[in-house]
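Visitor: Below are the sequence and a predicted model for it; my questions follow.
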Amino acid sequence: MHLNSRPVAIGARLKKYPSIQTLGFKPNFQDYSAREQKLILNTEKIYYPTAFYADLFNAMGKKTFPSFHTYKFALDKIKQTAIFNMLDIPHPETKIFYGRKQKQNILKSFAFPFIAKKARGSSKGNDVYLIQNNEELLRCLKHKGPAYIQEYLPIDRDMRIIIIGKKIRLAYWRIAAPDNFKTNLSQGGVISFKPLPQKALDLALTTALRCGWDDVGIDIIERNNQFYVLEGNMKYGTKGFREAGIHYKKMMVNLIVEEKV
């Protein structure tokens, strides 16, 4: 049970809802009032701690939602691929290449066509490329940073499965627009609420639990009767909730107040 009458949050996501006591982000802890500092230090769990404070609360042993691990893996495809491989979670063949000999090493491991992605910081299908020849590869390698290369598994749809807490809260298909290999809604993909295979739902939930992620959209594809986890999206959009008739922020307030997350 919370030590105060209302759950305490730092991030501003639910600041319009009075049942959540949102303090706002202040990088200088001393800028919080004495009362706010006491709330932060004494409350059993802090909601939306921000990436800055999630590390600190984890070091202190304080619970947060989202979890420390959810923040640590956000927008980092390299770390996600590493943990998928370590935990034997099915994932398309993926390698990360560093240094000046990237092109030579890439073509030793992958045949055209294959996928190249920005390794860190991208979302909404941005910085994802279908590489079909040397010219396209050279153009892609002009971008700074490591080359994140993944086998191309031809699909026209994938599955977005959103886990909040330790439960699936929403699941739907994302169907790519014609002549586009990306299924992201921001790239013209559309939503379908046709039932998803139970194996995909089970894989998504297992992945989230094993990786320590408690607020994530898991993307899964099916190819030749095999299911693969593409990635975990900690900054997932809420259009799917709207199309399903669910008010996302009100749902989150209820889950928090009822201590279900």
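Guide: Structure received.
Visitor: all contacts plus neighbour counts: C-alpha atoms, from now on.
Guide: Will do.
Visitor: got a list of what Ile155 touches?
Guide: 181, 221-223 (CA atoms under 8 Å, 6 or more residues apart in numbering).
Visitor: ugh, wrong one, Lys15
Guide: By CA under 8 Å, 6+ apart, the contact set of Lys15 is 21-22.
Visitor: ok so, going back, most neighbours among the contacts of Ile155, which one is it?
Guide: Compared across the contacts of Ile155, Ile221 has the highest neighbour count, 22 neighbours, by other CA atoms under 10 Å.
Visitor: List of residues touching stretch 244-258?
Guide: Against stretch 244-258 from outside (CA under 8 Å, 6+ apart): 6-7, 14, 17, 19-20, 238, 241-242, 261.
Visitor: sorry, back to before: rebuild the contacts of Ile155 as a markdown table, extending it with secondary structure.
Guide: Formatted as a markdown table, the contacts of Ile155 follow (DSSP: H, G, I helix; E, B strand; the rest coil):
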| residue | secondary structure |
| --- | --- |
| Phe181 | coil |
| Ile221 | strand |
| Glu222 | strand |
| Arg223 | strand |
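Visitor: out of those, who's nearest Ala74?
Guide: Ile221 (20.0 Å; CA to CA).
Visitor: now that closest one: how far from Pro7?
Guide: The spacing between Ile221 and Pro7, counted by CA to CA, to the nearest Å, is 37 Å.
Visitor: what's the helix ranked longest in the chain in contact with?
Guide: Ranked by residue count and defined by DSSP state H, the top helix of the chain is helix 198-211. For helix 198-211, the surrounding residues in contact (CA under 8 Å, 6+ apart) are 69, 83, 87, 89, 161, 163, 166-168, 171, 214, 216, 218-220, 227, 229.
Visitor: Tell me the buried residues within those.
Guide: Among the contacts of helix 198-211, those buried by neighbour count (16 or more other CA atoms under 10 Å) are 83, 89, 161, 163, 166, 168, 171, 214, 216, 218-220, 227, 229.
Visitor: Can you go through the contacts of stretch 244-258 and name the buried ones?
Guide: The buried subset of the contacts of stretch 244-258 (16+ other CA under 10 Å) comprises 7, 14, 19-20, 241, 261.
Visitor: one more structure, for comparison:
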Amino acid sequence: MRLVTFDPFRTLGIPGVLYIKPEMIFSRRREIEEADWVLFPEYWQVNALVYGLKKRIFPSVSSYHLGHDKVEMTRALWAVFPEYVPHTLILPGGAESVEKILDEMTLPLVVKEVRSSQGRGVRLVETERELLAYAETNKILYVQERLPIDRDLRVVFVGEEVLTAYWRIGGEGNFYNNVARGARVSFEDIPEEVLRVVTTIARHFEINHAGFDVAFVDGRPYILEFNVLFGNQALRERKVPLEEKILEYLRKYTPTFPVTPNFPIKKVS
């Protein structure tokens, strides 16, 4: 099996992988075309690889397209799994949206930038003045209820299964539960309902490599977001064989997307 990667650090444990620098995608086209799989492209490469070169990529197309943008992610979840989404508003930026937010929701609120990870671009808004400042400096407003939690779950889904899950417990008075921001990790007492829901959602959307951030309130999981390229620190400490699981998946799986049309494709001469 011929494998090309654009991210050597995420494929260190996979043997025989050819690394190509992302900016050389077009000059190394022949090697890419000959590959059975292209691994961990950057987001800007996805459309060229999938729609242009008709390559199989890992993570999947839907993992990239939904995981790249919290608005698109949330709308997809609203369409199929609305019961697992916290109360969320997506509105145009500007002061006029503040009144609508305050009519529907109660301070404090969680506001997020559309594209961010590891807690960056996420903050707690406690006053109307802070909310107005956020509304005036963002073109798209992503506003979410603050859930009554002091921890959340990171569920790592790779291939077709949950690989591991752990609590991320923030320090006392700390709004953030991200490991990158000093949260404590615990692998104990993971609710089975969370694993079931994440598995159902990931399989439905054909997401095959993501770290799901999940709140668990009164027995119900709430999907806060998922990140295609998640941190591996806790996995390394736990000796989770991530690369082995990826390789096992690549060997047995043929993606259903992109779909080959039932008419012949002629190259333009």
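Guide: Good, I have the coordinates. Computed from a predicted model, the values in this text were never measured in an experiment.
Visitor: Going by distance to Tyr98 of the first structure, which of the buried ones among the contacts of helix 198-211 of the first structure wins?
Guide: Checking those against Tyr98 of the first structure by CA to CA gives Ile83 as the nearest, at 19.1 Å.
Visitor: between the buried ones among the contacts of helix 198-211 of the first structure, which is closest to Lys101 of the first structure?
Guide: The closest of those to Lys101 of the first structure turns out to be Ile83 (CA to CA; 25.5 Å).
Visitor: what residue of the second structure takes the place of the closest one?
Guide: Matched across to the second structure, Ile83 of the first structure falls on Ala76, judged by TM-score structural alignment.
Visitor: where does its match sit relative to Asn138 of the second structure, distance-wise?
Guide: From Ala76 of the second structure across to Asn138 of the second structure, the span is 22 Å (CA to CA).
Visitor: what's the answer for Val228 of the second structure, then?
Guide: 24 Å.
Visitor: and if you look at Val110 of the second structure?
Guide: Per CA to CA, Val110 of the second structure is found 14 Å from Asn138 of the second structure.
Visitor: Of the buried ones among the contacts of stretch 244-258 of the first structure, which belong to helices?
Guide: Using DSSP H, those in helices are Phe241.
Visitor: thinking again about what came up before, tell me the helix or strand right after the helix or strand encompassing the match of Ile83 of the first structure.
Guide: Assigned by DSSP states H and E, Ala76 of the second structure falls within helix 70-80. Using DSSP H and E, the helix or strand that directly follows helix 70-80 of the second structure along the chain is strand 88-92.
Visitor: And for that following strand, what's in contact with it?
Guide: For strand 88-92 of the second structure, contacts defined as CA under 8 Å, 6+ apart pick out 71, 97, 101, 139-145.
Visitor: cool, stretch 123-133 of the first structure as well?
Guide: Stretch 123-133 of the first structure has contacts (CA under 8 Å, 6+ apart) with 75, 112-118, 137, 140, 152, 181-187, 235.
Visitor: residues in the first structure aligned with stretch 168-183 of the second structure?
Guide: On the basis of TM-score structural alignment, stretch 168-183 of the second structure is assigned to residues 174-189 in the first structure.
Visitor: buried stuff in the matching stretch?
Guide: For stretch 174-189 of the first structure, the neighbour count (16+ other CA under 10 Å) marks 174-177, 181-185, 189 as buried.
Visitor: distance between the ends of it?
Guide: Start-to-end, stretch 174-189 of the first structure (CA to CA) is 6 Å.
Visitor: So what's the residue count around the residue nearest to the match of Ile83 of the first structure when sequence neighbours are not counted?
Guide: Using CA to CA, 6 or more residues apart in numbering and skipping the chain neighbours, the partner closest in space to Ala76 of the second structure is Leu66 (7.8 Å). Leu66 of the second structure sits with 22 neighbouring residues when counted by other CA under 10 Å.
Visitor: contacting residues for Leu66 of the second structure?
Guide: Per CA under 8 Å, 6+ apart, neighbours of Leu66 of the second structure: 72-73, 76.
Visitor: For Leu255 of the first structure, see how far away the counterpart of it in the first structure is.
Guide: Using TM-score structural alignment, the partner of Leu66 of the second structure in the first structure is Phe73. Phe73 of the first structure is 23 Å from Leu255 of the first structure, where distance means CA to CA.
Visitor: Repeat that for Pro18 of the first structure.
Guide: Pro18 of the first structure is 15 Å from Leu255 of the first structure, where distance means CA to CA.
Visitor: and if you look at Ala200 of the first structure?
Guide: Applying CA to CA, the value for Ala200 of the first structure to Leu255 of the first structure is 24 Å.
Visitor: And the two? Which one has more around it.
Guide: Ala200 (23 against 14).
Visitor: What's the match for that one in the second structure?
Guide: Checking TM-score structural alignment: Ala200 of the first structure goes with Val194.
Visitor: How about Leu209 of the first structure?
Guide: Match for Leu209 of the first structure (TM-score structural alignment): Arg203.
Visitor: quick one, what contacts the residue nearest the centre of the second structure?
Guide: Centrality entry for the second structure: nearest residue to the mean C-alpha point is Asn227, 2.2 Å, by CA atoms, centre = their mean. Under the criterion of CA under 8 Å, 6+ apart, the contact list for Asn227 of the second structure reads 67-68, 117, 210-212.
Visitor: quick one: what's aligned to it in the first structure?
Guide: Looks like Asn227 of the second structure aligns to Asn233 there (TM-score structural alignment).
Visitor: Against Lys144 of the first structure, how distant is that match?
Guide: Taking CA to CA as the measure, Asn233 of the first structure falls 23 Å from Lys144 of the first structure.
Visitor: Asn58 of the first structure too?
Guide: To Lys144 of the first structure, Asn58 of the first structure is 32 Å away according to CA to CA.
Visitor: try Thr50 of the first structure
Guide: Using CA to CA, we find Thr50 of the first structure at a distance of 27 Å from Lys144 of the first structure.
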